[in-house]
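**Q** what follows is a predicted protein model with its sequence.
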Amino acid sequence: MKIVIIGAGEVGFHIASRLALESKDVVVVDCSAEALQRLTDSVDVQTVVGSGSSPSILDSAGIREAEIMLAVTDSDEVNLVACLVADTLAPATKKLARLRGADFEHYHESFKTNAPHIDTVINPDIEVVRTIERLMNVPGAVDVGDFADGRIKFVGIHLEAGSRLDGVRLADLGNVLQEDRPLIAAVVRDDQLIVPTGRNHLRAGDLIYFICEERNLVSQLAIFDKQVTPVKRVLIVGGGRIGYRLARRLEEKSLACKLIEKRPERCDLLAERLDRTVVLRGDGSDQSLLIEENIPDMDLVVTLTGDEETNILASLLAKRLGAAKTITQIDKFSYFPLMSTIGIEQVVSPRLSAINSILQHIRRGKVLSAISIKGEAGEVMEALALPTSDIVSKPLKKISFPKGAMVAGIIRGETIIIPDGDSVIEPDDRIIIFATRTAVRGVEKMLAVKLEYV
């Protein structure tokens, strides 16, 4: 598979890095020779210096032989023009564009059918707001993913000291728990992602990823000593695109919402466009302002400014002053491993959201959705098994999956199966597969060759 990526920023860099590790033929185009040098210093990819909207540059990048082009620069206009030019030079190439501007939102479907023809439009701001909504509903969760139209939840949660599960071997979970035991798909310990077996023990401090049906979420969280409490009062720090979009969603849910924004002209605009949200002009990291706004009464504080350091400081300050929980926007992937160390658990990232959206479209086979976990250490995919596949009609324990991969869920019509070794995949089942980064290539090969999807 040959993939041309327009843009060597954070999204382009990390998508290129991941695809290169999977031995795909990757070419990255960017106007900045420095950005491309940073990329080639880290991974084995080809680079072309120039504008991705230039026909000659796209030709130099080999657009005519590419299966996929990803236009992920920070400029919506460049991404649109790149798709227009690519559609002229290589109509068969699948084109994905990152478009963040609200003005384009109502035209996403038109772009798929009109010039420039874009197969998929990705708006990371929309995906971030959806992620925030999912985290709001699952207290203490580090990651929350939806599969099977939301009927299956993939949840990452820390095991607290004093939990009855501390020190328990996975094979013995059934003896410890009277209720249905969760399917634990992965454990992160000392920053290492582990696909556990029955011999592994759980430890306090582990980040545990488990799969469950939505209807069982409350009872499964109780196993980890987490209680679901409704969010009624929210404070948003930062009134940019994402902050505004989140405030609108909270208004639709009739939640009490306050929004702090520093820029006076932006405050005026927000006050005009929002109906019930209280817009405050000020600095979200100002302790006196947070005290004045009764921060201990807030069920949730979401920090969404364009400055990561401000977001981190405001979240830590809000927690110190008594806010029930916080969600923090972070864009630099290098910050992710540090967050839990300093006490920040719930993190969202527009760039990671963009990568998750892109993944499902570049995987071979009919991958319905894909979610990165632990930054980029692993991936969860939802795919479809056809009658021609040799993964069907035999127990999972007799199927040779790549090391570091496992089937975490089976959806058969309206029935959801949390599998064990004796479970059997039948034709037309939708399956959820968890894989570490090193196992993704093998899983993708299996999906493309053994599971020939429509």
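**A** Perfect, thanks for sending it.
**Q** all contacts plus neighbour counts: C-alpha atoms, from now on.
**A** Fine.
**Q** what is the burial count for S400?
**A** With neighbours defined by other Cα atoms under 10 Å, the count for S400 comes to 10.
**Q** sec struct for it, please.
**A** Following DSSP: H, G, I helix; E, B strand; the rest coil, we place S400 in the coil state.
**Q** measure it to N311 for me?
**A** 45 Å (Cα to Cα, to the nearest Å).
**Q** again with D119
**A** D119 is 34 Å from N311, by Cα to Cα.
**Q** who touches the closest residue to R151 other than its chain neighbours in this structure?
**A** Distance criterion Cα to Cα, 6 or more residues apart in numbering; nearest residue to R151, sequence neighbours excluded, is E214 at 5.2 Å. Residues near E214 by Cα atoms under 8 Å, 6 or more residues apart in numbering: 150-153.
**Q** give me the buried subset of the residues you listed.
**A** Among these, those scoring as buried are 152-153 (criterion: 16 or more other Cα atoms under 10 Å).
**Q** switch the contacts of E214 over to a markdown table; also include distance to D180 and secondary structure.
**A** What follows is those, written out as a markdown table (distance: Cα to Cα, whole Å; DSSP: H, G, I helix; E, B strand; the rest coil):
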| residue | distance to D180 | secondary structure |
| --- | --- | --- |
| G150 | 20 | coil |
| R151 | 17 | coil |
| I152 | 15 | strand |
| K153 | 15 | strand |
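**Q** turn the contacts of E214 into CSV, including distance to A61.
**A** CSV is the format used below for the contacts of E214 (distance: Cα to Cα, whole Å):
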residue, distance to A61
G150, 39
R151, 42
I152, 41
K153, 40
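**Q** here's the one I want to compare it with:
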Amino acid sequence: MRIIIVGCGKVGSSIASELNLEGHEISVVDIDHGAVDKLANSLDVLGIEGNGATYDVLVEAGAEYADLLIAATARDEINLYSCLMAKAAGVTHTIARVRNPEYTNDLYRIKEHLGLSMAINPEQTAANEISRLLRFSGALEIDSFSKGVVELIKVTVPQNSSIVGTALSKVDNLRGKVRICTVERGDEMFIPNGDFVINGGDRISVVAKPEIAAKFFKRISIAIGRSKDVILLGGGKVSFYLAKTLIKSGANVKIIEKNPERCNFLSEAIPGAVIIQGDCMDQSLLLSEGVEHADGIAALMDYDEENIIITMYLKGITKAKLITKVNNASFDPLLHDQNFECIIHPKSLTGEYIARYIRAMQNTGDSNVESLYRLNDDKVEALEFKVNAESRVTNVPIMSLNLKANLQIICINRGGKIILPQGTDVIKPEDTVIVLTMQKGLSKLEDIVKR
């Protein structure tokens, strides 16, 4: 697709990076010459210096031939106006970054006029991701497929688990309703077969319906219950959205925020939360507010360094699930070495969500990728294909397909019926198929077999 991205900040750069990996033809626009130059030099994209909300600049960026414009500047008004001008310049589809909840609530009134295909809020997206992690407090990562019907959940196997020392073929999978898809052991990654033996400390990814996964984890002694008492460090936008979601789910929420004006706003906007004015870096304050006894704590302050430091402190005093918001991806090697449990990158999440949406827009042909998740430090990809027609992989027993190495068909969704396939199962037209692979570059379902 030909795509124009207006805004070369952290969000725009993340989106450009994600879409560039998938081979789209990208132009980026920003009034900041340095930002345009930096992005154009680091990625294979065309850089245009100028105001992306003006007709002439959009035409220079190729709006007449573009399939999509993504407006990702720091200002909602500019993003919405850019979408309106893009439609006037001939762009069929537009996506806008919209952070103000007042605008978000009214977008349905003007969506058609703007040609707006999607509006995305990075802070809301991050809050949704954190909420899912707190729903399964023992989970390291959760990825959803088939519109949330199936989840891929990563957990650490404790030394006392009943599956330690057991081959996968001997693990009770609740009559085929659960499958262990990947195993991380140190720096090694495995897509295991039935003979693979689980060790304590392994990080396993399990595919199942959420309610089935909960039963399985309980049976194998993995504590994964919902976080009921949650403390949010920092009262910014992510905390605002997250607190509202958690309170609706029945959790007790406490927000610690330094700014008194922000505290007053939060007290009025979220009456169900306890708001504490104070410094989140004050260890005595944290202890007095019960961090030792909380089920979940999210470090959501404005500065990455503060979130990282306070998480390191909390690791030594609480058993709560710890979630750390980090915008700068260059910190990732440090966090990996320090065994941080859960890291959230709001800007990167935005790029990933938009990329998934664009894949769905491109759904033509026999089968296409509807969702793609890069897992385990990009060592593994989980792809969700929609089967639109007959092909050489349909109506053939899976055991008869000459599948590529390090690849598994882990799930088939057939009209809402979830199948964790065995060798005798077949793929049919209209199925949604989830494939887990260490092979890169799969673009259609037929790519899973050797040529």
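**A** Received the coordinates, thanks. These numbers come from a predicted model, not from an experiment.
**Q** mind checking which of D119 and N311 of the first structure has more residues around it?
**A** N311 (23 against 18).
**Q** counterpart of the more buried one over in the second structure?
**A** Using TM-score structural alignment as the criterion, the counterpart of N311 of the first structure in the second structure is N307.
**Q** please apply the same query to L255 of the first structure.
**A** Match for L255 of the first structure (TM-score structural alignment): A251.
**Q** ok, S353 of the first structure next?
**A** Counting by TM-score structural alignment, the partner of S353 of the first structure is L349.
**Q** tell me how far that match lies from E129 of the second structure.
**A** 9 Å.
**Q** now swap in L39 of the second structure and tell me
**A** 27 Å.
**Q** so how far is the helix or strand containing I260 of the first structure from its chain's centroid?
**A** In this assignment (DSSP states H and E), I260 of the first structure forms part of strand 256-261. Between the centre of strand 256-261 of the first structure and the centre of its chain there are 25 Å (Cα atoms, centre = their mean, to the nearest Å).
**Q** can you pull the buried residues of that strand?
**A** Those would be 256-261, for strand 256-261 of the first structure by 16+ other Cα under 10 Å.
**Q** residues contacting stretch 42-57 of the second structure, please?
**A** When contacts are defined by Cα under 8 Å, 6+ apart, stretch 42-57 of the second structure is touched by residues 6-7, 17, 20, 25-33, 36-37, 39-40, 58, 60-61, 78-79, 81-83, 85-86, 88-89.
**Q** cross those against strands and list the overlap.
**A** 6, 25-30 (DSSP state E).
**Q** buried ones among these?
**A** Neighbour counting with 16+ other Cα under 10 Å marks 6, 26-30 as buried within these.
**Q** show me what the longest helix along the second structure is packed up against.
**A** Ranked by residue count, the top helix of the second structure under DSSP state H comes out as helix 346-361. Contacts defined by 3 or more Cα pairs under 8 Å, 6 or more residues apart in numbering; DSSP states H and E place helix 346-361 of the second structure against helix 10-21, helix 122-135, strand 367-375.
**Q** what residues of the first one count as buried?
**A** Right, helix 10-21 of the second structure. 10-20.
**Q** can you tell me how far the alignment partner in the second structure of L246 of the first structure is from T350 of the second structure?
**A** Alignment note: L246 of the first structure maps to L242 in the second structure; criterion TM-score structural alignment. Using Cα to Cα, L242 of the second structure is found at 16 Å from T350 of the second structure.
**Q** re the thing from before, by how many degrees do the longest helix of the second structure and helix 10-21 diverge?
**A** On the basis of axes from the mean of the first three to the mean of the last three Cα atoms, to 10 degrees, helix 346-361 of the second structure is oriented at 40 degrees to helix 10-21.
**Q** roughly how far is stretch 114-130 of the first structure from the heart of the chain?
**A** The answer for stretch 114-130 of the first structure is 15 Å, by Cα atoms, centre = their mean.
**Q** in contact with S14 of the second structure, which residues?
**A** Taking Cα under 8 Å, 6+ apart, one finds 347-348, 350-351 in contact with S14 of the second structure.
**Q** picking up where we left off before, what's next to the strand holding I260 of the first structure, contact-wise?
**A** Under Cα under 8 Å, 6+ apart, the answer for strand 256-261 of the first structure is 232-239, 243, 247, 250-251, 267, 276-284.
**Q** stretch 266-284 of the first structure too?
**A** Contacts of stretch 266-284 of the first structure (Cα under 8 Å, 6+ apart): 237-239, 244, 247-248, 251, 256-264, 289-290, 310, 314.
**Q** hang on, isn't T394 of the second structure packed against D431?
**A** No. Counting by Cα atoms under 8 Å, T394 of the second structure stays clear of D431, with 9.7 Å between them.
**Q** could the helices and strands packed on helix 346-361 of the second structure go into TSV alongside distance to V178 of the second structure?
**A** Shown next, in TSV, are those (distance: least, Cα to Cα, whole Å):
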stretch	distance to V178 of the second structure
helix 10-21	31
helix 122-135	19
strand 367-375	19
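**Q** these: which one's closest to I398 of the second structure?
**A** strand 367-375 (16.9 Å; Cα to Cα).
**Q** and the closest one, what's buried?
**A** The neighbour-count check on strand 367-375 of the second structure (16+ other Cα under 10 Å) flags 367-373, 375 as buried.
**Q** on that earlier part again, quick one: buried ones out of the contacts of strand 256-261 of the first structure?
**A** Buried members of the contacts of strand 256-261 of the first structure, scored by 16+ other Cα under 10 Å, are 233-239, 243, 247, 250, 267, 276-277, 279-284.
**Q** mark which of those are part of helices, please.
**A** 243, 247, 250, 267.
**Q** so who does the residue nearest in space to the middle of the second structure touch?
**A** For the second structure, the residue nearest the mean C-alpha position is L349 (5.1 Å; Cα atoms, centre = their mean). Neighbouring residues of L349 of the second structure by Cα under 8 Å, 6+ apart: 122, 125-126.
**Q** make JSON lines out of these and add neighbour count.
**A** Shown next, in JSON lines, are those (neighbours: other Cα atoms under 10 Å):
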{"residue": "P122", "neighbour count": "23"}
{"residue": "T125", "neighbour count": "19"}
{"residue": "A126", "neighbour count": "23"}
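**Q** what helix or strand does I4 of the second structure sit in?
**A** Secondary structure (DSSP H and E) places I4 of the second structure in strand 2-6.
**Q** where do the helices sit along the stretch 101-250 of the first structure?
**A** Using DSSP state H, counting those that start in this stretch, the helices of the stretch 101-250 of the first structure run over 108-113, 124-136, 173-176, 217-223, 241-252.
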